[in-house]
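> here is my input; please provide its structure:
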Amino acid sequence: MYGQTPPPRRDLYPAIEAYATEMLKVSDLHTIYVEQSGNPNGCPAVALHGGPGGGLSPEMRRFFDPKRFRILAMDQRGCGRSTPHAELRENTTWDLVADIERVREKFGIDKWVVFGGSWGSTLSLAYAAKHPERVAGLVLRGIFLLRKSEIDWFYQDGASHVYPDAFERYAQAIPPSERGDYLGAYHKRLTSSDWAERVRAARAWARWEGETISIAGPSALPSRFNEDRFVEAFARIENHYFMNGGFFESDGWLLEQAPRLRNIPCRIAQGRYDMCTPMKSAWDLKQRWPELELEVIHDAGHSSLEPGIVDALVRATDWMADRANW
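Down below sits the predicted model:
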């Protein structure tokens, strides 16, 4: 009611350590890092990190009640502790979907809650489209359908109008003659045989996202966006996926799958001022999938660690523990 104080926002659950880790060979070339945390007898959930190429962070475990969830997570191909580092060969959306299935089968899980934000939402939706019978529920943040319009908005012209200062730094890594196609210009440099050139480009590419990820803007740049090892994998793998349209059959393929997912419980937290994955994608998905619950956070951008996003995601995982179709 008018004048009532809103309830306090939920915070992350306390920090926990993984109780089991493993390096899982998924092809002749790739080995991925997999970890488990929380309650070994709890509701299974898989947490899918962003990027692509972002790797896991310890905070991902903290969106789940560790007494109620068995939390599985992995560094996707080419990033984090997975090997080989920053490798682009045998690295597609469908390779990652197959890896998720290998993990599910290896650990004897029938169905699980799938959790992901940004690129993690893309991968979650792609996995659900291929294996809907294995998904007990979806908890998503910052919906990214990997359409050309979304790539153009962030990497060519759109977010640049909101963060012209940060975009200028991104643009300066590319000669003026090549700025009509930043994606292609960066691809040439990120796949160069010259390591120094690759890292220079990776720093600029990653910093642009790091400076726009929070509603606070460039001042909130996460520290790992200054680490060469992180940015090399992050920039190379992101650009590789975006150059290839996410390896989807058509530009709107993920959105086209929505009607097939309507029986899966789904909750989405979307920052109103998300510059990286603007709200239109979540809105478009909701139009195709009326049953999903879309919560718009009116004082948040893209970062999963902004207070309103944390609150919504923690409430969503609690809700899934209570109500998902196990």
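> use CA for all of it now, contacts and neighbours both
Will do.
> now the end-to-end length of stretch 77-95.
9 Å (CA to CA, to the nearest Å).
> please identify the buried residues of that stretch?
For stretch 77-95, the neighbour count (16 or more other CA atoms under 10 Å) marks 77-88, 91-94 as buried.
> one more: stretch 312-319?
Applying 16+ other CA under 10 Å to stretch 312-319 flags Ala312, Leu313, Val314, Arg315, Ala316, Thr317, Asp318 as buried.
> okay, those residues in a markdown table with distance to Ser118 and secondary structure next?
Shown next, in a markdown table, are the buried residues of stretch 312-319 (distance: CA to CA, whole Å; DSSP: H, G, I helix; E, B strand; the rest coil):
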| residue | distance to Ser118 | secondary structure |
| --- | --- | --- |
| Ala312 | 15 | helix |
| Leu313 | 13 | helix |
| Val314 | 17 | helix |
| Arg315 | 19 | helix |
| Ala316 | 16 | helix |
| Thr317 | 17 | helix |
| Asp318 | 21 | helix |
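> one more to line up against the first:
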Amino acid sequence: MARSELYPEIQPYESGMLAVGGPHQIYWEQVGKPDGAPVLFLHGGPGAGANPTHRRFFDPAHYRAVIFDQRGSGRSRPLGETKDNTTPLLVEDIEALRRKLGIQRWIVFGGSWGSTLALAYAETHPEACTALVLRGIFLCRRSEIDWFLYGIRAVFPDQWRIFAGHIPEAERGDLLAAYHKRLMNSDPAVHMPAARIWSTYEGACSTLLPSPE
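Got it, this is the predicted structure:
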């Protein structure tokens, strides 16, 4: 969807930080109609964070949209923290946010990694879900991970060559482990190039048609 097809830019009518255990505080905001139909937006990544464009997915005359940055992401603190940052804890963060905002049930809207988290939340707390809206579904199954790391070279050979080429040939049998080792390295000279190449690869392979933007 082109940005011109989204709803107009909008500012939150409420925002804050919620302490969720350990070192983590998550940023949250609400946009749209305060007494509208509640809908929760779950961003991708993990770690991508939400951005102002995501507010524009929802008709502000109808929806009370809740948007938050998951642990370690975006405006949540501490940024990039992986300690106490697991899927079950993210699920409970969602539930803590629902209770804080006094919402009985809500629509859960997630894309990519957000679709995985939405399903995990709905399985754990079905009583809190009115409906699920899932897009760009990625469920972190082995088959999907293998396709992303290796199979996709049949469609995007040039992008894959750059992605794999950052890793020494001896480590290319497990690109996930090789990139994880570099991304978790504390030296910016190691983790920043790996992060840029990973992000560029993921972005280039996210659509079959080039984006006009």
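> and the TM-score between them?
The pair, once superposed, lands on a TM-score of 0.94 when counted by TM-score structural alignment, normalised by the length of structure 2; 210 aligned residues with a CA RMSD of 1.5 Å.
> and which of the buried residues of stretch 312-319 of structure 1 is nearest Gly51 of structure 1?
Of all those, Gly51 of structure 1 sits closest to Leu313, with 18.7 Å by CA to CA.
> that closest one contacts Cys266, doesn't it?
No: applying CA atoms under 8 Å as the test, Leu313 of structure 1 and Cys266 come out as separate, 11.5 Å apart.
> which residues are in contact with both of those two?
Here Leu313 of structure 1 and Cys266 have Val139, Leu140 as joint contacts, going by CA atoms under 8 Å, 6 or more residues apart in numbering.
> helix or strand: which one has the most centrally placed residue in structure 2?
Closest to where the C-alpha atoms of structure 2 average out (CA atoms, centre = their mean) is Gly44, at 1.6 Å. Assessed by DSSP states H and E, Gly44 of structure 2 sits outside every helix and strand.
> run through the residues that contact the corresponding residue of structure 1 for it.
By TM-score structural alignment, Gly44 of structure 2 lines up with Gly50 in structure 1. Contacts here follow CA under 8 Å, 6+ apart; on that basis Gly50 of structure 1 touches Gly116, Gly117, Ser118, Trp119, Gly120, Ser121.
> in helices, which of the buried residues of stretch 77-95 of structure 1 appear?
In this view, these that belong to helices under DSSP state H are Thr93, Trp94.
> nearest to Gly158 of structure 1 among the buried residues of stretch 77-95 of structure 1?
Among the buried residues of stretch 77-95 of structure 1, and counting by CA to CA, the member closest to Gly158 of structure 1 is Thr93, at 25.7 Å.
> in three-state terms, label the alignment partner in structure 1 of Glu202 of structure 2 for me.
Alignment note (TM-score structural alignment): Glu202 of structure 2 maps to Glu209 of structure 1. Taken by DSSP: H, G, I helix; E, B strand; the rest coil, the conformation at Glu209 of structure 1 corresponds to helix.
> any figure for the gap between the match of Gly44 of structure 2 and Phe167 of structure 1?
From Gly50 of structure 1 to Phe167 of structure 1 the distance is 21 Å (CA to CA).
> swap in Arg189 of structure 1?
For Arg189 of structure 1 relative to Phe167 of structure 1 (CA to CA), the value is 18 Å.
> tell me which of the two has more neighbours.
Phe167 (24 against 21; other CA atoms under 10 Å).
> grab the nearest non-local neighbour of the more buried one.
Distances taken as CA to CA, 6 or more residues apart in numbering put Ser160 closest to Phe167 of structure 1, at 5.4 Å, once the chain neighbours are dropped.
> alignment lookup: that neighbour to structure 2.
Match for Ser160 of structure 1 (TM-score structural alignment): Arg153.
> again, but for Ser37 of structure 1
Match for Ser37 of structure 1 (TM-score structural alignment): Val31.
> before we move on, the earlier item: hmm, the match of Ser160 of structure 1 is touching Phe163, no?
No: checked against CA under 8 Å, the pair Arg153 of structure 2 and Phe163 is beyond contact range at 9.8 Å.
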